[in-house]
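Visitor: need a structure here:
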Amino acid sequence: MDKRNRSARNVLSATLALTLLAAPFISTHESTVAAKIQPSDYQKNSKAKLSHKQNIHVQLLGLNDLHGQLDTDTKVGTDLAGSMEYTAAAIRQREASNRNTLLVHAGDMIGGSPLVSALFQDEPTVEVMEAMGFDVGTLGNHEFDEGIAELQRMIKGGDHPKGTEGYDGMNFPVVAANAFDTATGKLITKPYTTKKAGSKKIGFIGVVTQETPNMIVKKGNETLQITDEVAAINKYTKILKKKGVEAIVVLAHNPTTQSGNGDAFDATKIAENIDDEVDVIFAAHNHVNVDKVVDGKLIVQAYSYGSAFSDVDLELDAKTGDIVKKEAEVVTVFQKDYTPDPKVSAIMKKYEDLVAPIKAEVVGNSKETLKTGYPSTAGDFGDTALGNLIADGMKTAMNADFALMNGGGVRAQLEAGEVTFGDLFSIQPFGNVLNKVKLSGADLETVLNNQITARGLDFHVAGFKYTYTYDPAAKTGKVIDVFLPDGSKIDKTKEYTVVVNNYMYGNTKYGIGTLAADLEVGPEDLQATVDFVKTLPKPFEYKTEGRITKVSQ
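Guide: Just a heads-up that it's a prediction; the model follows:
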């Protein structure tokens, strides 16, 4: 992709101004958290040599859930994994072993990104993907972070005030067979594409989880419709078969786990119900390791953030083009094993140099490391120190009685020591805007009940405490009491001011937008946290304090 960048001075000043003036990204949050990676999770499978030399041997190399984390190091045991200059080198090394190699992705490659990508509208991530030579990808829920129109610009090209001059879109196809724009009545992208492998073709069908509309902000996505994945896959599998394509791969931004399934739109359930002509499913969304066969379909997922990639080896019948053998492994990108790819390194350095002054601004000092994560149902106390800090900052910024912060919006832990703007951006990269509303005590209790799901608790809170029950077997819970700071119970008939972010306000499963009154729009959530941290002692100390307490039933 040929990009004619502005001068470093102009880009830096423009992005700094946009960031500090809180020109927001619109965002979404998935409902899962990246699993903690253990060294044993990354054991490479010993792949047997594929047979029948006369057949066509194809290698599919896949990434999922990169989230623009170009310069993110992932700790695996005592070693570092990921960072895209290493990931690109590892993939290029594998690619060299088979001329019939295709590079694919299963969505969420952009959105929720760190400064190096987000300050330039995630165009640096597209530049890196193109340098790596991606052949096809699909949509994840985060591709909708700024609405359908911006997604179309990212795919097709066009200038953006925060982007790079002359941005010309993605030079590889993006496919999604179940993502519609009801304003046009058409699919947002093409449903499938085909790629040549030797003398035969492989069909790639894309789908995105049906949960997407419930996980994203409404602004810009009012006309988004996600239809049934199985029906979409079967429809276009039939079309591909009529075209004589016998090898069919699905790129699914749907979660699954190595054993069983636990999601309403799980890739394992999809595998059990789709046409048996589909041979491979690249899964995504829940950031875990998957390499299994379900109903004859191979399902793979390679964690997240480029810390690993999936390697799927296929053998196509030389006459029919059908897949006669398939196997896979999930490969860890240990940095010590590779020399950074020079082309990707150059792209990353260009943008890292531009964001360095912004990223390095010191805004505070933390006495301890504050870990990320959703409120816990495992112990008596469910609140987290980092969640408490962010919620307190929201409450302070809007001078509200209470604050609620969704757990999926807290994306990284805060390390002990100096706290920089870059550190806080990594924690809250979405550019959400604070919304203050009025809720009755009864409505607040309803909202708190709505955030208790099969996955557990969602909200970090400020300005009140509450008790709840939770049955881990049934995966259900209920709020028991809500207490004010003075220890008295909340008045269910009284109205209170509550600050949330715009993603939470528009999320139908929470019910905030329906129940609330007198909406007041405030600053960007990140800026609220930055301003709050600046007011804290140096060093400051935040701890779990029992804002959320589990009680027996």
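Visitor: okay, CA-based contacts and neighbour counts for the rest of this
Guide: OK.
Visitor: Could you give me the buried positions within the helix or strand that Ile148 is a member of?
Guide: Mapping Ile148 onto the secondary structure by DSSP states H and E places it in helix 147-156. Within helix 147-156, the residues scored as buried using 16 or more other CA atoms under 10 Å are Gly147, Ile148, Glu150, Leu151, Gln152, Arg153, Met154, Ile155.
Visitor: Sequence B follows; please return its structure for comparison with A:
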Amino acid sequence: MIFKQFMICTCLVLLVSCKTKTLNLTKIEGKQIQISEELPPNQDLIDFIKPYHDHVVSTLDSTLAYAPETYNKNDGTFNTAIGNFMADVVYEQANPIFKSRTGQDIDFVLLNKGGIRAPISKGNITSRTAYEIMPFENSIIVAAIKGTQVNKALNYLSKSKTAHPVSKLKLVINSDFDIVEASVKGQKIDDNRTYFVATNDYLYNGGDNMTFFKPNDTAYVLNYKLRNAFIDYFTKVDTINPMIDDRFIQIQ
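Guide: Predicted structure coming up:
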């Protein structure tokens, strides 16, 4: 009996002694390291990164095409050479992808002037050029919308007084910014027809107050970034030839 009591007491002592202690944080210490010329470089890290750095720089700066002039988004009132060029490139690069998947052609392209973030400078065009004019990760989306929504898009363009890039679309407005003429691929807008309009995901989701893409019959995500479309186009041409034309004009 005494031995049994001894064993019970021993087990209780062991259980109490094995109990996990609760640790509480009472203090945090640290110091600020200033990044300056006095901070010595880590040569091992520099040597590790250098091959990747050199490869990226070489890829970005390799010549793809040539620009005979400098093209700026402020060089026109209602349409600009760079804006026309960018919209036309989106059509040329995206339409074969869209047609292969759906059997349909894109009817027109609508982008936004604000999305052009840099000019295309005269001289060699590189991949870096594409990153400069389109630094965002925006991708191409084709929305199937009715003619009534196309008319809303045209009204938006006429009232915005801005050179938003368009392709395969013609719009003529008067001095009061009322629409005088409008067509898609040379045909008048049919309210009941479904039109396939290529844009980017930012505008499709209402960016720049372009709310006319929704609701829609269908939206086709091409998984094709705008920037990549430009790089692919630059790769297959020798010299670009952007031009201001009559796709969006104002008559007095």
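Visitor: Over which residues of the second structure does the helix holding Ile148 of the first structure lie when aligned?
Guide: Counterpart in the second structure of helix 147-156 of the first structure, with TM-score structural alignment as the criterion, is absent.
Visitor: That helix: what's the following helix or strand?
Guide: If you walk from helix 147-156 of the first structure toward the C-terminus, the next helix or strand you reach (DSSP H and E) is strand 174-175.
Visitor: who does the biggest helix by length in the first structure touch, helix- and strand-wise?
Guide: When secondary structure is assigned using DSSP state H, the longest helix within the first structure turns out to be helix 342-359. If contacts are counted by 3 or more CA pairs under 8 Å, 6 or more residues apart in numbering; DSSP states H and E, helix 342-359 of the first structure sits against helix 8-20, helix 84-95, helix 115-118, helix 123-132, helix 421-427.
Visitor: contact partners of it?
Guide: The set of residues that contact helix 342-359 of the first structure without belonging to it, under CA atoms under 8 Å, 6 or more residues apart in numbering, is 8, 11-12, 16, 70-71, 84-85, 88, 115-117, 119, 124, 127-128, 131-132, 420-423.
Visitor: now with 6 Å?
Guide: Outside of helix 342-359 of the first structure, the residues that reach it under the criterion CA atoms under 6 Å, 6 or more residues apart in numbering are Leu12, Glu85, Val116, Val128, Phe421, Gly422.
Visitor: Just the element for Asn228 of the second structure, please.
Guide: helix 226-236.
Visitor: which of the residues in that helix are buried?
Guide: Going by neighbour count (16+ other CA under 10 Å), the buried part of helix 226-236 of the second structure is Leu226, Arg227, Asn228, Ala229, Phe230, Ile231, Asp232, Tyr233, Phe234.
Visitor: And the helices in the stretch 401-550 of the first structure, which stretches?
Guide: Using DSSP state H, counting those that start in this stretch, the helices of the stretch 401-550 of the first structure run over 421-427, 441-450, 502-506, 512-515, 525-535.
Visitor: Compare those helices and report which one is nearest to Thr396 of the first structure.
Guide: Of all these, it is helix 525-535 that lies closest to Thr396 of the first structure, at 7.5 Å by CA to CA.
Visitor: Also compute the angle for the closest one relative to helix 8-20, please.
Guide: Interaxial angle of helix 525-535 of the first structure relative to helix 8-20 (axes from the mean of the first three to the mean of the last three CA atoms, to 10 degrees): 80 degrees.
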